[in-house]
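Visitor: Just a sequence and a predicted model for now, questions to come.
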Amino acid sequence: MQQRRFGPFTVSAIGLGCMNLSHAYGTPPSAEQGERVLLSALDAGVTLFDTASLYGFGANETLVGRVLKAHRGRFTLASKGGMAGVTGDDGVVRRVIDGRPEAIRKNCEDSLRRLQTDVIDLYYLHRWDKKVPIEESVGAMSRLVEQGKVRALGLSEVSAATLRKAHAVHPIGALQTEYSLWTRNPEIAVLEACRELGTTFVAFSPVARGFLCDAVHDVMAFDAKDIRRSMPRFEPGHHARNLALLPGYRQLAKEAGCTPAQLAIAWLLHKDGNIIPIPGTTSVEHLREDLGAADVKLDASLLQRLEAHVNQQTVSGHRYGAQARAEVDTEDYAA
């Protein structure tokens, strides 16, 4: 497996986003299947595992901790706080964004316990709580570094301006946001800011939440709890228009001698040596397919045609619905 820099660490060029094993796309796989995926990734040379307090309201960290604790020295562990499941007076667990120092401290302590480790290698602020200055939240996270509970800091779904404010308080080792052929927002400003500051850019949803795997054809079949139900691009009208992109996209993958999923990930690897994609999957077979993208070579002509075919102008619909758009701080293209 090729290696890339991740904050102060060196990790596999493709990491594993662990969210799918516990969260977001309907009924999660069994614990046994999750274990198979995690251990298969480790055996295949993956050395970056990405989880969060939010995923499964702690279930994902618990899974990662239980399965990988015996191998802790073999990989770099990233998790996130500042957005977690909180149980209300009615007994219902709800997602809450809370960037207050006391909340961040508690999130981190809870994560360390679930992950069964003494230290988290890179700890992200999952969402900037806009009621709390970013400097205050990052200041609290920097104290976790001083206490030896965290080795490096990261941010998720923030703008270049917010990254720079945070970096002035404490070095930001990594910034994570959605980036793929069909979500190009980071190209507005954040990628350049990361290069300037020496911050690694981590691309989540590199295969467009399954769309660029050529695997999402019937949105009406989504599970009731599948988060894609709230995303405009998967609404029937937008989705029908987006499906028209797939024949040409399949042809480009064929020319490249790879699968559609591998083409999407390989594109990211070719864009910049500072980018690490973290695809997620519940299947060992798909995991191996994704990791095969590291061996795909794309020439300049194919890259140009690929970017012209799938981009912000050719994709129909916004990546997020109104609520999710209000919660992130990323730059956006004009509607």
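Guide: It's in. Numbers count the residues shown, from 1 in each chain.
Visitor: switch to C-alpha atoms for all contacts and neighbour counts from now on
Guide: Will do.
Visitor: Nearest the geometric middle of this protein, what residue?
Guide: For the chain, residue 204 is the residue whose C-alpha lies nearest the centre (CA atoms, centre = their mean; 2.8 Å).
Visitor: And for that one, nearest residue in space, chain neighbours not counted?
Guide: residue 178 (4.8 Å; CA to CA, 6 or more residues apart in numbering).
Visitor: Count the residues that sit near that neighbour.
Guide: Residue 178 is flanked by 22 other residues according to other CA atoms under 10 Å.
Visitor: before we move on, what about residue 137?
Guide: By other CA under 10 Å, 23 other residues sit near residue 137.
Visitor: Residue 257 too?
Guide: Neighbours around residue 257, by other CA under 10 Å: 14.
Visitor: distance of it from residue 221?
Guide: Look at residue 257 and residue 221: by CA to CA, to the nearest Å, they are 30 Å apart.
Visitor: Strands of the stretch 51-200 of the chain, start to end?
Guide: Along the stretch 51-200 of the chain, counting by DSSP state E, counting those that start in this stretch, strands occupy 76-81, 83-87, 93-97, 120-125, 150-156, 172-178, 200-204.
Visitor: Ok, which of the ones you listed comes nearest residue 291?
Guide: Of all the strands of the stretch 51-200 of the chain, it is strand 200-204 that lies closest to residue 291, at 14.6 Å by CA to CA.
Visitor: next, the one to line up against it:
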Amino acid sequence: LRVYPNGMRYGEMENVVDGEGKPRKISKIVLGTMLEGAVDKFTHGLALFDDFYERGGTCFDTAHIYGTEKVLGHWFQTRGVRGGMTLIVKGAHPPRCTPDGFRRELEISLDRLGTTGDIYMLHRDNLEVPVGEWVDALSEGVEQGFYRAFGGSNWSLERLQEANDYAKAKGVAGFSCASNNFSLARLVSPVWDGCISSSDAASRAWFEANGLSLFSWSSQARGFFARAARDFTADKELVRCWYSDDNFERLERAQKLARERGVSPVVIAAAYVLAQPFPIYALIGPRALAETSDSMGAFEVELSADEVKWLNLED
């Protein structure tokens, strides 16, 4: 494998370092490893991973529930590239969303992957578990060397703040990141139960003020900017989760700007996500190599602050 010339951009996170203590270069586009729609997840996954690596990708997002951790672990082992990669591991999805469930799933995940993680994410929150219990369990994992930083997927800002206030008072590691939905299109209805979006103005202000990294899932609104049209209703989930008058106005503006820039609306939507004034990374779940290529186009477009506001109907 080799990395070809590309426009990939990178960020860094505190404590996410390599074996020499140097900050890892975390690619701003993160490859999700759910491998939806793949008939042969093993062969399909290896091809996607190779292609992402060759485009400069360095960050992979996986989860206990995806059933693909062994594929990614095999890729790390056979390609010999683990040292330069950032690995996000998620676990504790309901009904095992408890500190004990987290510990059991973590052990299984790391065994499947054949390596420790860089970032561990709780796949959901459990409001019946006090945030202090989560922080104690997760910070213990850092101390034991299972991962270097942790965060929460689909966590409310209130719970994130409460958790980090607890961690600061106790003098232990707190949440370094979150993985909620963030996209140009507003999430009308949750894609899955328990999902949280952080695309609204209050959430954007909170992330900017607090400096946590946001790993945005469904950052391209699950195909809304590629396939949506007012008269296209065959995809019931696309309609349920993303169809609204304000989102179609965003789509029309993305299409207009795309025509002016000579790119696709998907590229404009991806560029919007990466143009935010806080640390943000866009998770993608391509089903084909061409979709990864489309996402890379986001680095060829620079959006001004006024264009970002205009796209989001803030003008």
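Guide: Done, it's in. Everything numeric here is computed off the predicted structure, so don't read it as measured data.
Visitor: What's the match for the residue nearest to the centre of the first structure in the second structure?
Guide: The alignment partner of residue 204 of the first structure in the second structure, by TM-score structural alignment, is residue 217.
Visitor: mind listing what that match touches?
Guide: Residues in contact with residue 217 of the second structure (CA atoms under 8 Å, 6 or more residues apart in numbering) are 179, 180, 181, 182, 282, 283, 284.
Visitor: ok, 10 Å please
Guide: Counting by CA atoms under 10 Å, 6 or more residues apart in numbering, residue 217 of the second structure touches 30, 32, 153-154, 179-183, 197, 281-285.
Visitor: got it, and residue 212 of the second structure?
Guide: 13, 151, 160, 175, 176, 177, 178, 206, 278, 279, 280.
Visitor: number of nearby residues for the counterpart of residue 5 of the first structure in the second structure?
Guide: Applying TM-score structural alignment, one finds that residue 5 of the first structure aligns to residue 12 in the second structure. For residue 12 of the second structure, the count of nearby residues is 15 (other CA under 10 Å).
Visitor: Pretty sure residue 12 of the second structure sits against residue 118.
Guide: No - in this structure, residue 12 of the second structure is not within contact of residue 118 by CA atoms under 10 Å, at 12.0 Å.
Visitor: quick one: the residue mapped onto residue 135 of the first structure from the second structure and residue 138 of the second structure, what's the gap?
Guide: Counting by TM-score structural alignment, residue 135 of the first structure lines up with residue 132 in the second structure. Computed as CA to CA, the residue 132 of the second structure to residue 138 of the second structure distance reads 10 Å.
Visitor: Tell me which of these two has more neighbours.
Guide: Between residue 132 of the second structure and residue 138, counting by other CA under 10 Å, residue 138 is the more crowded of the two (27 against 16).
Visitor: show me what contacts residue 36 of the first structure?
Guide: Counting by CA under 10 Å, 6+ apart, residue 36 of the first structure has contacts 30, 42, 67, 282, 283, 284.
Visitor: that older thread, please tell me which one of the contacts of residue 217 of the second structure counts the most neighbours.
Guide: That'd be residue 182 among those, by other CA under 10 Å, with 28 neighbours.
Visitor: Isn't that residue up against residue 201?
Guide: No - using CA under 10 Å, residue 182 of the second structure is not in contact with residue 201; the gap is 11.2 Å.
Visitor: what's near enough to touch residue 127 of the second structure?
Guide: Counting by CA under 10 Å, 6+ apart, residue 127 of the second structure has contacts 97, 155, 159.
Visitor: Okay, and which of those map to helices?
Guide: residue 159 (DSSP state H).
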